[in-house]
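*Asks:* fold the following and give me the result.
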Amino acid sequence: MKNIVIIGFMATGKSTVGRRLAQRLGRVFIDTDKEIEAVTGKTVAQIFARDGAVRFRSEEALLVKKLSLREDLVIATGGGIVLDPENVRLLKKSGILVALSASPDVIYQRTRGKKNRPLLSRGDLREKIDALLKERENIYSVADLTVNTGVCTIEESVQQILAFLSERELIR
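*Replies:* The predicted structure is shown next:
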């Protein structure tokens, strides 16, 4: 069976929803950020600080190549993984893309006070969120389904995804 790939902006609940979805489907769950941390021995924040965004994106690309060869996974991606068209091509070839979204206000509430978001670490948090959302406004449209986690609970989000997959006979 195809992989289910969760994409979307940071703090939209990709890991939380993905983990719950994997449990419900009895599939292996992969969090790309956690996988990269395990391979490199560094946190995402450390990679960005010490090696830069280009290094992190190259680690993402290598991981996408490996994951695209597997099946029956639920994969929660980093928010910028779909910035690379090759990543999108490979992820779509091997899976169904589900985008999670939330309003800037919800993202702000979920990220304020957190220090583990390298792209939000400098400057005014709200301005950074708005700027990144504007910069990325169309990249998540590659998804087969979009779920607004700002207005749904985790369980409601999972139910929407399961209903979509079931209607299209993508799950047994």
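
*Asks:* hey, let's count contacts and neighbours off CA atoms from now on
*Replies:* Will do.

*Asks:* just to check, I96 is in contact with N3?
*Replies:* Yes - applying C-alpha atoms under 8 Å as the test, I96 and N3 come out as touching, 6.2 Å apart.

*Asks:* between these two, which is the more surrounded one?
*Replies:* Neighbours were tallied for I96 and for N3 using other C-alpha atoms under 10 Å; the higher tally belongs to N3 (24 against 19).

*Asks:* give the contact list for the more buried one.
*Replies:* In this structure, N3 makes contact with R70, E71, D72, L73, V74, I75, S94, G95, I96, judged by C-alpha atoms under 8 Å, 6 or more residues apart in numbering.

*Asks:* ok, and the closest non-adjacent residue to it?
*Replies:* Spatial nearest neighbour of N3, chain neighbours left out: G95 (4.2 Å); criterion: C-alpha to C-alpha, 6 or more residues apart in numbering.

*Asks:* okay, now S94: neighbour count?
*Replies:* 20.

*Asks:* my bad, should have said G13
*Replies:* For G13, which is what you asked about, the neighbour count (other C-alpha under 10 Å) is 24.

*Asks:* and what of F9?
*Replies:* 24.

*Asks:* for the residue nearest to N3, list the residues it contacts.
*Replies:* With contacts defined as C-alpha under 8 Å, 6+ apart, the neighbours of G95 are K2, N3, I4, V5, S68.

*Asks:* now the second one, please; I'll put the structures next to each other:
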Amino acid sequence: MKHKNIIIVGFMGTGKTAVGKAMAERLGWRFVDTDHYIESKQGTTISDMFRDLGEPAFRNMEGEAIAAVLEGSRQVVATGGGAVLAEHNRVCMQQEGYVVALKAAPEVIINRVKQDEKRPLVQGDVKERVYSLLEARKHAYDFADLIIDSSTASVEEIVEQVIDAIQ
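*Replies:* The predicted structure is shown next:
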């Protein structure tokens, strides 16, 4: 395997964690979710960080976490949906591994995230928030080495596509 890490990016609800865990298990690598990494380092939840510190402070912590995590190797790393918004994060990801972007249809994302109280960016009108964030980020994932639509593909099918692409 010529890649040091596999980094999974994508909008919330596209399956980054499920795919990342399955891929790590398949490869015998470690799985790291950067949101969980940040929560454990800070001793609080992402929602609370957004509320108490604001999104800019959270995004700074996220950048530091991505850089620290990607110093390792043989990892499948799932990032938060907005991690790609900062250029330094995108550059770091490209330098430290193979980047896979998961995309999904808006209706699929809405169905997957509408009941999740822990997602600070979709509080309120979930449908409106998802559509406006998708529009704002429509090219944010274009830098990835591989883009996969997770709307109808199973986790196993996505893992197979990634493994085929990296071999």
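
*Asks:* what's the TM-score here?
*Replies:* Between these two chains, after superposing, the TM-score reads 0.96 (TM-score structural alignment, normalised by the length of the second structure); 165 aligned residues with a C-alpha RMSD of 0.8 Å.

*Asks:* by neighbour count, which of the contacts of G95 of the first structure wins?
*Replies:* Each of the contacts of G95 of the first structure was scored for neighbours by other C-alpha under 10 Å, and I4 scores highest at 27 neighbours.

*Asks:* looking at this, that residue is in a strand?
*Replies:* Yes - with DSSP: H, G, I helix; E, B strand; the rest coil as the criterion, I4 of the first structure is located in a strand.

*Asks:* just tell me what it corresponds to in the second structure.
*Replies:* Pairing criterion TM-score structural alignment: the partner of I4 of the first structure within the second structure is identified as I6.

*Asks:* over to G18 of the first structure?
*Replies:* For G18 of the first structure, the aligned position in the second structure is occupied by G20, per TM-score structural alignment.

*Asks:* and for its match, the neighbour number?
*Replies:* Residues within reach of G20 of the second structure, counting by other C-alpha under 10 Å, total 27.

*Asks:* which secondary structure state is assigned to it?
*Replies:* Secondary structure assignment for G20 of the second structure (three-state DSSP): helix.

*Asks:* which residues touch it?
*Replies:* Counting by C-alpha under 8 Å, 6+ apart, the residues that G20 of the second structure touches are I8, F31, V76, V77, A78.

*Asks:* what's in contact with the biggest helix by length in the second structure?
*Replies:* Of all the elements of type helix in the second structure, the one with the most residues (DSSP state H) is helix 55-69. Residues outside helix 55-69 of the second structure that contact it (C-alpha under 8 Å, 6+ apart) are 32, 34-35, 37-38, 46, 49-50, 79, 83, 86, 88-89, 92.

*Asks:* most surrounded residue in these?
*Replies:* The member of those surrounded by the most neighbours (other C-alpha under 10 Å) is T79, with 27 neighbours in all.

*Asks:* so that one makes contact with I7?
*Replies:* Yes - taking C-alpha under 8 Å as the contact criterion, T79 of the second structure and I7 are neighbours in contact, 7.4 Å apart.

*Asks:* if we go to the first structure, which of the contacts of G20 of the second structure are intact?
*Replies:* With both residues aligned by TM-score structural alignment, their matches' C-alpha atoms under 8 Å as the criterion, the subset of these whose aligned partners also touch in the first structure is I8, F31, V76, V77, A78.

*Asks:* which of those residues fall within helices?
*Replies:* Filtering these for membership in helices, criterion DSSP H, returns an empty set.

*Asks:* which two among those residues are spaced furthest apart?
*Replies:* With C-alpha to C-alpha as the measure, no two of these lie farther apart than I8 and F31, at 10.7 Å.

*Asks:* between those two, who's got more neighbours?
*Replies:* The residue with more neighbours, out of I8 of the second structure and F31, is I8; 27 against 19, by other C-alpha under 10 Å.
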